[in-house]
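Trainee: the sequence and its predicted three-dimensional model are supplied below.
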Amino acid sequence: MSEVPTRDGLPPEYRWRREHLFDSPEAWDDEADAFAEALDDLRAFEGRVTDDGETLLAMLDRYESIQAKESRLWVHARMGTLQDTTDEDAAARMRRFRSLHGEREKAVSYLDGALADAGRERIESFVGATEGLERYSSFLDERLREAAHAPSTEVLETLADLDAALDAPGRTLTTLKNADFDAPTVERPDASEATVTSQTRQRLLRHPDRAFRRRVHEAYLDELAEARSTRAQAFSDHLQGHDARASIRGYDSALDEALGGTFDPNLHAALRKTVVENLAPLERRNSLLSKRLGVETLHEWDTRMPFTEGEGPEIPYDKACDIVVSALEPLGETYQDRVESLLSERRVDVYETREKLTEVRGMALATDRGEAFLHLNYAEDLRSLYFFCHELGHAMHAVSSEATALDGVFPDHLVEVFSFTHEALLTRYLLDTGYPAGHVLDTALGKIPLFVGVRWMSFVDAVYDHLDAGRELTADRLGETYVEVQRAQRPGVEFGEGDERGWMVEHLSRDPHFSYLYVLGTSCGLALADRLHRGALAPETYHGVLREGGALSPDDAFERLGLDPVTAVEDALDVYDGYLDELA
């Protein structure tokens, strides 16, 4: 789609139906009112929740019901802010949701302390003796494990009150990159104008005219830099907010809290170390690209250029749906049927529209009852197809989960594994069915975020080192740190004046330690797709892991799926190199 349409200008079948959740904004308001009143039910258990198993069960049943309602309120409110970043009513509902979330946190703030006081032995005796309590055993085990990090009820209530304030820097960063971003225009080689948004930038940087690519790159950074000091301050506050939360909860750092005691810090370090010590495939990639472009030195505006001449295939959304369903055949007919059902129900917001959030190419939203939706900015190309297939992996995980609302639909740390499995299956299908191999492998190569993920891990670690040393995170300091990491980990790319602004392009509003999930996800996803194709992994085993959702520990999931994460990273590096062999 060459022009960005208005939302009303799109046919209804390409817009999601928020009415799946609530018939109208007023219905959302009514549910929010009822939710606020229901919190008294949770408060009523304070001081007696661990008197006996029946009381604990009654509290958890009510808690789960309320948690499920909360997730529906959140998804509907978030859909509103995604489809129109300037909609003040949608923003107001999101603010109200955050307030309700804080009130719910306060309403159950006594629970962790009560469980810790009762002790594991007493709680486990309740589980063994009380019919129906077993379904909450994984949630209770997690809460008991977290007992060492459970502040007092008073502190938890204060944290709940501060949630909105602590999250404010992230919202500021999102606003700066979306609603308050005045997209620049640049002149094309044919003298027409191109508007550079976070979405169109990706496509424009694949244009064959190098001077034009440079104009696109610099115009986008120039516009971001208009608020460079504000971004730097907001990012600093964002990082310190995460650190403050972690400290209050008794963790050594924000990373320690992100890993949560269920992901070995040594494994986290090993993932990064394995990639940093094996940059040769990336260096080879950049060398091959330099030769392909006929340039001595690659610059940032060259690095997104394809290896393959000519335009890749155009893939309308309806065709994309057929492709994805077919690509998922190794997961079984029942799985494919569920995908088709989801796609037929207007749960996907397909195309970029004016005022829509464009910072991300795709996002899956899901309630704790498995009601899933996809936010896309679909551009009818291979890269968009991959993002669509990826986000559909998240949605199918939610749809498949049978975990309680208290456990959640996604297991800790594995949230990206199954979406990248989708991508790897897609690559195999496209190659096997005659799609142009060069374009497919070129796209697949760019969708293996091993190196970019580890660069972000390194950048965040370096930035936290500045904070720990008491150094202010100015825009200049962030820029210097960013370029240092890029130079160390992007062999074959030249960084010069102006490139220090590149940190502003990143997803600054996300959890600062999110990127290890992508390193783990892409590696394990490639391994799982290979095992499925070879028959070494039964689809039923895969489905079983999805069904357990957040009730399953990462170690148990790795064991069931036959995965060793470090080996998976090593193998993924080999896959990356193999794609280069095909493209060379």
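Mentor: That came through, no problem. Here the structure is a predicted model, which is why all the values come from computation and not from measurement.

Trainee: from now on I want contacts and neighbour counts done on CA atoms only, so please keep to that.
Mentor: Will do.

Trainee: which of the residues in stretch 522-534 are buried?
Mentor: Applying a neighbour-count criterion of 16 or more other CA atoms under 10 Å, one finds 522-532 buried in stretch 522-534.

Trainee: would you mind pulling the contact partners of that stretch?
Mentor: Outside stretch 522-534, the residues within contact range by CA atoms under 8 Å, 6 or more residues apart in numbering are 330-331, 416-425, 448-450, 537-539, 561, 563, 565, 568-569, 571-572.

Trainee: quick check: end-to-end length of stretch 323-343?
Mentor: Start-to-end span of stretch 323-343 (CA to CA, to the nearest Å) is 12 Å.

Trainee: give me the distance from that stretch to the chain's centre.
Mentor: The chain centre lies 22 Å from the centre of stretch 323-343; the measure is CA atoms, centre = their mean, to the nearest Å.

Trainee: I'd like the buried residues of stretch 522-534 written out as JSON lines, with secondary structure added.
Mentor: Listed next are these as JSON lines, based on DSSP: H, G, I helix; E, B strand; the rest coil:
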{"residue": "T522", "secondary structure": "helix"}
{"residue": "S523", "secondary structure": "helix"}
{"residue": "C524", "secondary structure": "helix"}
{"residue": "G525", "secondary structure": "helix"}
{"residue": "L526", "secondary structure": "helix"}
{"residue": "A527", "secondary structure": "helix"}
{"residue": "L528", "secondary structure": "helix"}
{"residue": "A529", "secondary structure": "helix"}
{"residue": "D530", "secondary structure": "helix"}
{"residue": "R531", "secondary structure": "helix"}
{"residue": "L532", "secondary structure": "helix"}
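
Trainee: putting a second one here so we can go through both:
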Amino acid sequence: MEPLHRPNEGGGSSNRDVLTRDKVDPQYKWRLEDMYTSVDAWDADANTVLKLGEELAGLEGQLNQSADVLLKALRLQDDLGQRLSMMFAFARMRRDEDNTNPTYQALTDKAMSIAVQVEQAKAFLVPEILEIPETQLRSFLHANTELQLYEFVIDDLIRQKAHVLPTEQEALLAAAGEVTSAPGQIFTMFNNADLKFPMVIDDDGEEIQLTHGRYIQLLESSNQAVRKTAFEAMYKTYGEHKNTLAAVYGASVKKDIFYSRVRGYESARKAALDDDNVPVSVYDNLIAAVHESLPALHKYLNLRKRVLGLKELHLYDIYQPLVSEMKVKIPYDEAVSTVGEAISPLGEEYQRIARDGLKSGWVDVYETKGKTSGAYSWGAYGVHPYILLNYQDSLDNMFTLAHELGHAMHTYYSHENQPFVYSGYTIFVAEVASTCNEALLTHHLLSNTTDPQMRAYLLNHHLETLRGTLFRQTMFAEFEKLTHAHAEEGGALTPEWLSNTYYKLNEQFFGAECVVDEAIAIEWARIPHFYNPFYVYKYATGISASTALSQKILNDGPEASARYLEFLKSGGSDYPIELLRKAGVDMESPEPVRATLAQFSSMVDELASILEK
């Protein structure tokens, strides 16, 4: 399972000199020793994985013999998956502590290499299962009660049968995995380890080095010159590498198209959505609904321009808090306490598990030199979940904590209540758990203030969350749709084409009320999510679903909370659309998206009524 990232940029240290890891108090570091106490222990598991892979490969040609042989193969696959996910998570998270550390660069590469060997070893499995007549598969399931655990897995394989290749071809694709993962790996190393930003001037007039973690903090400055300088320095740096970054991203898109075509899909987008059994209409409905509601975004931008007293609103002006005179400083420990209170509608058990986890080695809190930027949650079956932060003492970072804690609790409940085969869940539902926590935090904070200025601050923050998660991620999703379609039609993804396309989208989304600065055209080059194809739209659908569910939790009480917790416990035991339908939201309808966009519009009006009295 890949790490679950928060969509909004953030993280970083407020200190001028980024800390080295040894200067951070151990209570604010995650405890990766809970996975492996040493690299030697990791190596031992690696050897076991290779042996299990050989054992699984030895079953090739035998799956149709009996239900017992099929069960043995599926159990071996689970054992391999569980061990390999632990190995990969440990190696990657150790590397994420310091991307310049050669030991964990090498361990991550080794994990990738072993994963490819395992994929080759089990490449026969799916094609061979699908060669068994469906009537025989059904008789196996009927005859062996232990095999019935895998009924949903087998049904899903049958659903996707047309896109599964013969064994030899599946083995060839598996062998190519290490090569085809290269674009994302190259971008990660370039972006986190090699890319160096210039010195800029901060709010105090002092020179500091621009970092990923400090960028958004600088854009939130009340000094437009500080915002502009940081914005231009960021994109000038990426622009200096535009040819390399276009080549890397272009290779990633070509990889997506290659896999979709060899599997017989009409497009890379269709292939990506089919994994979750999500209709392409859900993706298109999202884009259409957001375009319908762009006037609400423009209304918000116009309010921002009026309140900030700007003749022209630039893209570097849209992150500054509108209630700029309020300095809300929230140390990490205070954030932990406040988030713990906010999630009380989900019940005492949820609260207790979350609070205990945050004090028990789940979280790596502060930015340090070489550490991967941003925030994510990750976990491996058999160990507690983990959270990476780059915490600053800000309201936004408290919301990031709530967001990642939502992911972590989803992982906790899923792992506690599902066997390994169904313990993973898709991003489509993952973003519901994270943004539901954010919605509960917003409600808690708004309910506990009578200060109009604080209320305005919180409304502004929630509007920014919706702007960043619903509008911005949908714009990203549309960019992905355009880039893949262009390449599928034979077009070249040159830096010029990518930048022109991205700039036009920004004009569509922001141009009615905002100066669309030329520098923004290169922003596509710094978005890591683009290397996980057709991923970002799930942030937008997720926040729409969570808006509906959080309202049910707050309005309907324990019954709705119990339904929600059952959703968290369900893991990947059904398709995401069905899991959400059971929880009370129909995402095949555009209504949850429209309702969230309507909430955005009404909150703009409420904010205006406070700020323009």
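Mentor: Nice, thanks for sending it over. Small disclaimer: the values here were computed from a predicted structure and weren't measured.

Trainee: can you spell out which helices and strands pack onto the lengthiest helix in the first structure?
Mentor: Determined from DSSP state H, the single longest helix within the first structure is helix 53-83. For helix 53-83 of the first structure, the packing partners by 3 or more CA pairs under 8 Å, 6 or more residues apart in numbering; DSSP states H and E come out as helix 25-43, helix 88-107, helix 120-129, strand 362-366.

Trainee: mind telling me what Y464 of the first structure corresponds to in the second structure?
Mentor: Structural alignment (TM-score structural alignment) places Y464 of the first structure against H484 in the second structure.

Trainee: its match contacts A268, doesn't it?
Mentor: Yes - counting by CA atoms under 8 Å, H484 of the second structure touches A268, with 7.1 Å between them.

Trainee: neighbour-wise, which of the two wins?
Mentor: When H484 of the second structure and A268 are compared for neighbours, A268 comes out ahead with 26 against 23, by other CA atoms under 10 Å.

Trainee: thinking again about what came up before, average offset between the helix or strand hosting the match of Y464 of the first structure and the first structure?
Mentor: Secondary structure assignment for H484 of the second structure, by DSSP states H and E: helix 472-488. Here the mean offset of helix 472-488 of the second structure against the first structure after fitting is 1.7 Å, by mean CA distance after the TM-score superposition for the first structure.

Trainee: elements contacting the helix or strand just after that helix?
Mentor: For helix 472-488 of the second structure, the following helix or strand on the C-terminal side (DSSP H and E) is helix 495-510. Helices and strands touching helix 495-510 of the second structure, by 3+ CA pairs under 8 Å, 6+ apart, are helix 242-262, helix 294-308, helix 472-488.

Trainee: could you dump these into JSON lines and include distance to K327 of the second structure?
Mentor: Below are these laid out as JSON lines (distance: least, CA to CA, whole Å):
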{"stretch": "helix 242-262", "distance to K327 of the second structure": "37"}
{"stretch": "helix 294-308", "distance to K327 of the second structure": "16"}
{"stretch": "helix 472-488", "distance to K327 of the second structure": "26"}
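
Trainee: report back the residue of the second structure that's furthest from centre.
Mentor: Centroid-distance maximum for the second structure: Q65 at 41.5 Å, with CA atoms, centre = their mean.

Trainee: would you map the helices across the stretch 201-350 of the first structure?
Mentor: Ranges of helices in the stretch 201-350 of the first structure, per DSSP state H, counting those that start in this stretch, are 210-225, 228-248, 254-259, 265-276, 280-293, 317-327, 333-343.

Trainee: let's have those in TSV, adding distance to V454 of the first structure.
Mentor: As requested, these are exported to TSV (distance: least, CA to CA, whole Å):
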stretch	distance to V454 of the first structure
helix 210-225	23
helix 228-248	18
helix 254-259	14
helix 265-276	6
helix 280-293	12
helix 317-327	29
helix 333-343	32
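
Trainee: so which of the ones you listed is nearest Y579 of the first structure?
Mentor: For those, the distance to Y579 of the first structure is smallest for helix 280-293, at 9.8 Å, taking CA to CA.

Trainee: list of residues touching that closest one?
Mentor: Contacts for helix 280-293 of the first structure (CA under 8 Å, 6+ apart): 296-298, 303, 305, 307, 451, 490-493, 573, 576-577, 580, 584.
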